[in-house]
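1. Here is a sequence with its predicted model. Questions after.
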Amino acid sequence: MTFPLRRALWLLDAERAHRLTVAALRLMPLRAPPAADPILSTEIAGLRFPTPVGLAAGFDKDAQVWRELLSLGFGFVEVGTLTPLPQPGNPRPRLFRLPADEAVINRMGFNNGGLAAALPRLRRDGRGLVGANVGANKESADRIADYAAGVRAAAAVADYVTVNISSPNTPGLRDLQYGAALRDLLAAAVAERGATPLFLKVAPDLDPAQVDDIARAAVDARVDALIVANTTVARPALRSPHADEAGGLSGKPLAPLALVRLQDFRRATGGALPLIAVGGLDSGAAAYARIRAGASLVQLYTALVFHGPGLALRIARDLAVLLRRDGFTSVGEAVGAG
């Protein structure tokens, strides 16, 4: 995306700018993903990732441009969050840029066109790895049934499925992260996944006992990986207008909390479960730090708003340099080395 176009998009409200960005990507000539440095190739859950740098859910909610995003240098793309029924999400405005903080606050509320509309666009074609992030409808009478339906449908077409119970923007959703509710949810999801890897996305706003409980439940249920972590409802010191808006905070201010929570889950799982780090990642050095702290893969989203569409390639390039500098021959060797 050229600088004049990025500047023009910044003159629009954040949600409209995002819609136009997706529309522009749909007009791009479809290209093969760029060749990745072999040192970046890594495997988790039986999947071979060309690089550990992925795009988090939230950008391509309805699986419209995942192929185009892979062509920007992402090793994998996660679409969604998708719910069984279409829903409009929360009232607008609901997406706010915080430029002075390189952050975003959103309270989107799982706005999407539904599983049936999106999943036909996820047919595997060998172009790259794509995951589907699934959630529950806001007004659902049985949210666990919603997740089971989402996993069942997405597992047929996606390379992996993520159960998202950590968004702060659907009332009561995070209650599914705890105790019997979490175990019932995971049992239902595992029963529907077939041979498709199943990931669980957790919140950063957890205390040590909650971390331990989630880790035990995920290991016991044979979940394939944990994604650590979603947006936070905490508010560190922020300088931008809109800092007091309700919703989940992402971007640079989330990075310290996301790193601590990653370390907590590494300790709690004892390395028995692959971890995927997300939250405030904006450079090769940041990605490398998360890998050394225990992440097998990393994801980003908010940093694209501030650093542009070439960010995935820059992070991958810099990560390869850092791995070789420290004598590693693969990403896997560096996982947890810090």
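-> That came in fine, so what should we check first?
2. From now on I want contacts and neighbour counts done on CA atoms only, so please keep to that.
-> Will do.
3. which SSE is residue 287 in?
-> In this assignment (DSSP states H and E), residue 287 forms part of helix 284-292.
4. So which elements touch that helix?
-> strand 295-300, helix 311-325, helix 331-334 (3 or more Cα pairs under 8 Å, 6 or more residues apart in numbering; DSSP states H and E).
5. quick one, which of these is packed in tightest?
-> The highest mean neighbour count among these, using mean count of other Cα atoms under 10 Å, belongs to strand 295-300: a mean of 27.
6. so how far is residue 14 from residue 190?
-> 36 Å (Cα to Cα, to the nearest Å).
7. before we move on, what about residue 260?
-> Distance of residue 260 to residue 14, given as Cα to Cα: 29 Å.
8. between those two, which one's more packed in?
-> Set side by side, residue 260 and residue 14 show unequal neighbour counts under other Cα atoms under 10 Å, the larger going to residue 14 at 18 against 15.
9. Comparison target below:
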Amino acid sequence: MSLSTWALRAGYRGLRAGMFRYAGGDAERVHEAMISLLAKAPAGARGRVADPITVAGIRFPNRVGLAAGLDKDGLAAQAWARFGFGFAELGTVTVLAQPGNPKPRVFRAMSSEGIINRMGFNNRGAAELAETLRAKGVARGNQALGIPLGISIGKSKVTELEAATQDYLTSLRLLAPYADYVAVNVSSPNTPGLRSLQAAGELAELLGALTGEAAALSARRPVPVFVKLAPDLEGTDLRETVAVINDSRVAGVIATNTTLSRHGLLPADRHLADEAGGLSGRPLTARALSFVERLAATTQLPVMGVGGIMSPADGARMFDAGASLLQLYTGFIYEGPALVRGIQELRRPL
């Protein structure tokens, strides 16, 4: 880690102490305040060109991106390049605006460097996100905000599983003009029944419809479709799901989402074990890495590695496991922009 990155890390940790105390330690209120502040940031910064790569026809200025969940409604979309990210994934959004699950629904496992959340796809809806991006001058491929933007789409809570495909298709139609890629979220544990869409039969129907619609919207250059999987998918279920993905026209896989497991929570955080929701951060590190290793061994598709990347060394191991790109969420909360820069320094010493 360079001296400047070390200083950036130390400065952020001082700021983090105050942020984590804000609003009585309410993690969601801190998140909302951060997004409100970043929403006022001017556009214009370009992604740091440290380790460029082209994946699915998209040129990324570097391989470290922001994961979905931090900026659900794209309010701070113009700010993420300023933190050194090479891309940002907005959402997850649904066709219907929805409030998400009852609060409180976000819990910091401080000793374990983890977060448990059961947000439940709270968002303003796909049409609202499309309008927000249009107003910011975003169009697919123009990188008006300095970096490529992915958009994660999910199923509205009130939509029956039998109608899920149409729900996703409507979001795709609304957002394809603004997305450099679309991520299909079938792996959140916080929408009842959603993970059943990872099953081979259901996933084949959904991915076939979405990639077909993407081609219909732009036969010459369909928007790339990625699918995001849960780290709890194992054994025969995982093999069958990957076989479906390999036979589809998707552009890549995002691995992983949060886990329902509570393995890795330290004793000081065990009181959170019974809180419903997905666990992210340090307790997910080994599980996500193992998942990416298994996935990379069974598919030729590019993989975005996400989950438990809490240090530059974790990022390096994820690349070694076969990931082409990385995404940060909980690691960024705990370590700040120094983590983004530190991973890039390992990839390409400055």
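-> Alright, I've got the coordinates. On a predicted model such as this, the values are computed, not experimentally measured, just so you know.
10. For the two chains, what TM-score is obtained?
-> Once superposed, chain against chain, the TM-score is 0.90 (TM-score structural alignment, normalised by the length of the first structure); 318 aligned residues with a Cα RMSD of 1.6 Å.
11. related to what we said a few turns ago, mind listing what's buried along the helix holding residue 287 of the first structure?
-> Buried residues in helix 284-292 of the first structure, defined by neighbour count with 16 or more other Cα atoms under 10 Å: 284, 286-292.
12. Return the member of these nearest to residue 174 of the first structure.
-> For the buried residues of helix 284-292 of the first structure, the residue nearest residue 174 of the first structure by Cα to Cα is residue 290; the value is 24.3 Å.
13. For the closest one, list the residues it contacts.
-> 259, 262, 277, 298 (Cα atoms under 8 Å, 6 or more residues apart in numbering).
14. Could you find the counterpart of the first one in the second structure?
-> Same thing as residue 259 of the first structure. Residue 259 of the first structure maps onto residue 289 in the second structure, with residues paired by TM-score structural alignment.
15. got the contact list for that match?
-> Residue 289 of the second structure neighbours (Cα under 8 Å, 6+ apart): 305, 307, 317-318, 321.
16. Make CSV from those residues and add distance to residue 107 of the second structure to it.
-> As requested, those are exported to CSV (distance: Cα to Cα, whole Å):
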residue, distance to residue 107 of the second structure
305, 23
307, 17
317, 27
318, 26
321, 30
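17. Quick check: of those, which lies closest to residue 130 of the second structure?
-> residue 305 (26.3 Å).
18. Can you pull up the most central residue in the first structure?
-> Centroid-nearest residue in the first structure: residue 56, 2.8 Å away (criterion: Cα atoms, centre = their mean).
19. which residue numbers in the first structure go with stretch 89-109 of the second structure?
-> The aligned range for stretch 89-109 of the second structure is 78-98, by TM-score structural alignment.
20. And the strands in the second structure, which stretches?
-> 53-55, 58-60, 64-66, 87-93, 106-109, 114-117, 149-153, 181-185, 225-229, 252-255, 278-281, 303-306, 325-328 (DSSP state E).
21. rewinding a little: what range does the helix holding residue 287 of the first structure cover in the second structure?
-> Aligning helix 284-292 of the first structure against the second structure (TM-score structural alignment) gives residues 312-320.
22. Comparing that stretch with the first structure, how large is the average distance?
-> Here the mean offset of stretch 312-320 of the second structure against the first structure after fitting is 1.4 Å, by mean Cα distance after the TM-score superposition for the first structure.
23. isn't residue 109 of the first structure right next to residue 90, touching?
-> Yes: here residue 109 of the first structure lies in contact with residue 90, judged by Cα atoms under 8 Å, at a distance of 5.2 Å.
24. Distance check, the aligned partner of residue 71 of the second structure in the first structure against residue 26 of the first structure.
-> Aligned counterpart of residue 71 of the second structure in the first structure: residue 60 (TM-score structural alignment). To residue 26 of the first structure, residue 60 of the first structure is 11 Å away according to Cα to Cα.
25. Between these two, tell me which one has more neighbours.
-> residue 60 (21 against 16).
26. ok, the more buried one - contacts?
-> Residue 60 of the first structure neighbours (Cα under 8 Å, 6+ apart): 22, 66, 78-80.
27. Tabulate the helices and strands packed on helix 284-292 of the first structure in a markdown table, adding columns for distance to residue 166 of the first structure.
-> Putting these into a markdown table (distance: least, Cα to Cα, whole Å) gives the following:
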| stretch | distance to residue 166 of the first structure |
| --- | --- |
| strand 295-300 | 16 |
| helix 311-325 | 25 |
| helix 331-334 | 27 |
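28. Quick one: closest of the ones you listed to residue 113 of the first structure.
-> strand 295-300 (23.0 Å).
29. Mind giving me the packing neighbours of the closest one?
-> Partner elements for strand 295-300 of the first structure (3+ Cα pairs under 8 Å, 6+ apart): strand 53-55, strand 275-278, helix 284-292.
30. Switch these over to a markdown table; also include distance to residue 156 of the first structure.
-> Shown next, in a markdown table, are these (distance: least, Cα to Cα, whole Å):
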| stretch | distance to residue 156 of the first structure |
| --- | --- |
| strand 53-55 | 21 |
| strand 275-278 | 22 |
| helix 284-292 | 30 |
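31. can you count the residues close to residue 181 of the second structure?
-> With other Cα under 10 Å as criterion, residue 181 of the second structure counts 26.
32. Might one say that it is in contact with residue 153?
-> No: Residue 181 of the second structure lies out of contact with residue 153 (Cα under 8 Å); the separation is 10.8 Å.
33. So what's the residue count around residue 240 of the first structure?
-> Applying other Cα under 10 Å, I find that residue 240 of the first structure has 14 neighbouring residues.
34. Tell me how far it lies from residue 12 of the first structure.
-> Distance from residue 240 of the first structure to residue 12 of the first structure, by Cα to Cα: 17 Å.
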